[in-house]
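Enquirer: Can you look at this prediction? I've put the sequence above it.
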Amino acid sequence: MVRVPDGACEIEISNLELIAACWGPRIGDHVVSRIAARLREAGLAIELDAKSGRFRILGSMQNGRAPSQDRLADLSYRLTAESISIEAITGEPGAAVHAVMTWRNDEPPRYRGARDPGEGWFALYRNDMQLAAQSLRCADEGRMTVCWQAVCDYRDPSRTLYHEGLVRLDEPGAGLSPAAIFPALERTGTATTFDWAMVRHVMDELRAHPDAVLGVNISASSAHLNGWWRGILSELAERPDLAARLVVEITETEPITHIHDAIAFARALRAVGATLALDDFGAGFTSIRQLMDLVPALVKIDGLFLQRATRDGEPCQSLPHLIGLIRELGGTVIVEGVETQAMADLAFVSGAIWQQGYYHGYPEAVRSGSGHGEPMSRLVSGKS
């Protein structure tokens, strides 16, 4: 959180400059007015710097007290999730933007460094914002479906480690595939807000189904102890039965820019009894050093390694070497992208008992065999 000298606090629209550059200053002013109105509706007295999009929070209108960090963080994520229509100004049907509210010293959106129109960043940002707006609208309107894919034991596929939640969005004709939406969410700075919605959904599932062990993906930008995670971790500390059944997977689509924050986040997850996993390892930004720093219980090797090993005519050593290294560092290995019997066999002889992929089951809206009846800590320790 950004602190001002007298102890008050500030939040800002971190992408205001980008919005004004892409859609014009009138749209920028409209976004600022909308956020100011929403803050006042929330009962906060504010001072506004309209040019920079910064809001100085003076306190509650009722008692003058400054809002707690948890309340301010929750409000910031809720405001980021709200779609701001610009259709009446632009004349474009369904046109909308999202104000990315920053309440701490976050990294700025990636596009902030790109200013050469020749690079086409105007068009890229507009397209990314459209994808982000459609994705968040689907989540808000209940048109977000979570399908579940099992992580299975090769020796007994009916034995499930957990089910990973995979998002499907219902927006006909919009092309909202995971490969399209998640990079757009990352680039526009809205990924953490989308993660917030997903984590809440998975927590609801855990409360409703006491035998379920579920995994949720978050971006690297969400791996910190600020904001909405504080409330989630407090609940997990009070509900060890929930924590023991939650797997948090950090994806590698973006680099971990604040490694110390991520380390503190990993320690906090372990402290409450939840399980940390690194997803798509080997195909993204996570390094061996970060693997050693974060100490995840589970490491999911990207399916690319298995595909290469399957294609090679000669025995491939890279996959068993990688599996061996991860096990030496204390992690339990899951090989992703298992699509055939031959791939399952190869992953197993390379050292991977736990596997995930179409061969073991397609993502489905209804989970089967969701409970394994054994503690996660025992299953990932190699003693089972």
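Expert: Received the coordinates, thanks.
Enquirer: make it CA atoms for all contacts and neighbour counts henceforth
Expert: Noted.
Enquirer: Can you give the distance of the helix ranked longest in the chain from its chain's centre?
Expert: Determined from DSSP state H, the single longest helix within the chain is helix 121-140. Taking Cα atoms, centre = their mean, to the nearest Å, the mean C-alpha location of helix 121-140 is offset from the chain mean by 16 Å.
Enquirer: okay, now the one to match up with it:
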Amino acid sequence: MSITANVQALHAQPQTAERRFSADGVLNSVGEAVYEWNLANDYLDWSTGTSDLLGITDTGMMMTNRNWEALLVPGSVNSRGAALAESEQTDDGTGVPYQIQYALSGGHLRDGQDVWLEDTGRWFANPETGRPARAHGVIRIVTERRKREERVDRMSRFDPLTGLLNRARLTVELDTLFSTLVDDGKPASFILLGLEHFDLVNQVYGFEAGDAVMSEAARRITANLRATDIVGRFSGAKIGVVLPECDDQDMLIAGYRMLNVLRNEPIITDCGSIALTISIGGVSIPQHARECRTAFMAANQALEESRRNRDNVVAVYRPDPERERLRLEAGIMAENIINALREGRIHLVWQPIVDAETGEVAFHEALVRLEEHDGTSIEAGDFVAIAERLGLIRLVDHHALDLALETMKRCSTATFSLNVSNETACDPEWLSKVAHAIHECPDIAKRLIVEITESHAAESDDEARRFINSLADLGCRVALDDFGAGYTSFRTLKALPFDVIKIDGQFAVDLEHSVENQTFIQSLVKLASLYGARTVVEWVEDDETAKMLREWGVDYLQGFAYGRPRKLLPWPIDRPAEEAAVPEIIEEI
């Protein structure tokens, strides 16, 4: 017999608080029970075993719906009675469905724990009034499901480590504040607090200690703020604080209060005491920011100022027209870079590098250019730094590599060097792409020279050595680019096995009259020779400079004296063209 049939059979049987249904045992075993509700007398009739299933100690509380709703957690919005009273549907003779969730208070239950129920039923109208006259339904215990949903909901709003709001929820709260500020005109502030050298804490003490530091920092900050202030974990080592009704002066006071509670007392972990270095930046809203994005950007700029100026560890954002101009230009350039990648307007040009003795072209350097729609060309120096700062350089590097490898496949005599940024030099996908091309066309290896900057070599000997050795294993040569441009260390030449050393062009400027530059180049040439590396001097513009360099033993010369960068391929195309090289990675944009 179906549950519906069982419920219908209730009308012909004597009224009791609980009655046996044929499916009662099955229902109880899966955490369910059925009921019939007569709205005329408010009487509830339940399947047998319902009180035991729910742990209700006073079965009298189950006799009427009024008593049943007294079992609910105080303040409950949802109830069976409210569902029927608020229903706007009309019974066409088949009944009107309803489904609600509510919790029985643990204070009325045997184990003292709240029990969440899903109540699914159907009410039937009095033919004369059209209002509900009776209802029947099924209740299902959904406590565990509710707990899972609450955990998921909490995870969507809170940071699991610190218990603070996560960034998404912090953004919602700040958005809400912005909407009220427009009406009431009161000042407010947003602060970003950065735990400096946090990666070092993780490396030295371990991630568990890092977690302990972050949790304790969050606790201290929260404990020293007003009840109306809102705190959230903005990112890995940054905490964001929303301060309603707080002007510049109040923001400074709050900032230094947070600084003191974090800086004045070390944090105790299982690995020992850890002292924190803190930087804080803040912005007044809506005075200097009228939306979350600009508030985050302004506070982060102030935070960076705090990091640069250790005497002013709480920095307040102040508008700077020049900085704003540069920011807007960077945004325009970033959009231009992305569009150029999509439209194939980033290409390579080729500048010859000649043998110092013979003057013959030894190889070329592949230089990246961004072509505007009007045909003008933007040099790498004018957009690569922005691409690096905005995280776009990896896309540019992969696109340049695809173009370079395609050129080598089509031109069997092409030999050239190609620059790779610091970030991409650590990207295994870039190196894998080189290896795959060499597997398909083995002679590429001896014709490809990869240039890495001196700054990359200076950051990590081990990382640079792994990169150089990987390329050497493939048969490629590696050049150290712009040596002397700012990270000069002769130790680098000893520590890393470079094939070519490219001396920065600034040392070739006015070489005839600069004793310092002469000494630097001569010393470097001798040292490179000692380690078996060839040397290139950039920016060679005249015969007198070339003659001096040649006499000192420089191997190769590069500069406008020997050729400007040109888009036209300097080698014949002697292999069939494949499909145009469009880097798959551009799909990530």
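Expert: Structure received. This structure is a prediction, so every number in the text was calculated from the model and none was measured.
Enquirer: How alike are these chains, TM-score-wise?
Expert: Put the two chains on top of each other and the TM-score (TM-score structural alignment, normalised by the length of the first structure) is 0.61; 271 aligned residues with a Cα RMSD of 3.5 Å.
Enquirer: just to revisit the earlier point, what range in the second structure does the helix or strand following the longest helix of the first structure sit on?
Expert: For helix 121-140 of the first structure, the following helix or strand on the C-terminal side (DSSP states H and E) is strand 144-153. Using TM-score structural alignment, strand 144-153 of the first structure lines up with residues 346-355 of the second structure.
Enquirer: how close does the matching stretch sit to the first structure?
Expert: When the first structure is superposed, stretch 346-355 of the second structure averages 1.3 Å from its matched positions, counting by mean Cα distance after the TM-score superposition for the first structure.
Enquirer: So in the first structure, which strand runs the longest?
Expert: strand 156-169 (DSSP state E).
Enquirer: and the angle for that one with helix 121-140?
Expert: Counting by axes from the mean of the first three to the mean of the last three Cα atoms, to 10 degrees, strand 156-169 of the first structure lies at 120 degrees to helix 121-140.
Enquirer: Can you name the residues that contact the most centrally placed residue in the first structure?
Expert: In the first structure, the C-alpha nearest the mean C-alpha coordinate belongs to I218, at 2.4 Å (Cα atoms, centre = their mean). For I218 of the first structure, the contacting residues are T192, D195, V248, E249, I250, T251, by Cα atoms under 8 Å, 6 or more residues apart in numbering.
Enquirer: sorry, back to before: helices or strands up against the longest helix of the first structure?
Expert: helix 16-23, strand 96-97, strand 156-169, helix 178-188 (3 or more Cα pairs under 8 Å, 6 or more residues apart in numbering; DSSP states H and E).
Enquirer: what's the closest of those to H321 of the first structure?
Expert: Nearest to H321 of the first structure, of all these, is strand 156-169, at 23.2 Å by Cα to Cα.
Enquirer: between the helices and strands packed on helix 121-140 of the first structure, which one is nearest to P315 of the first structure?
Expert: Closest among those, once you apply Cα to Cα, is strand 156-169, at 25.5 Å.
Enquirer: Buried ones in that closest one, by neighbour count?
Expert: S158, R159, T160, L161, Y162, H163, E164, G165, L166, V167, R168, L169 (16 or more other Cα atoms under 10 Å).
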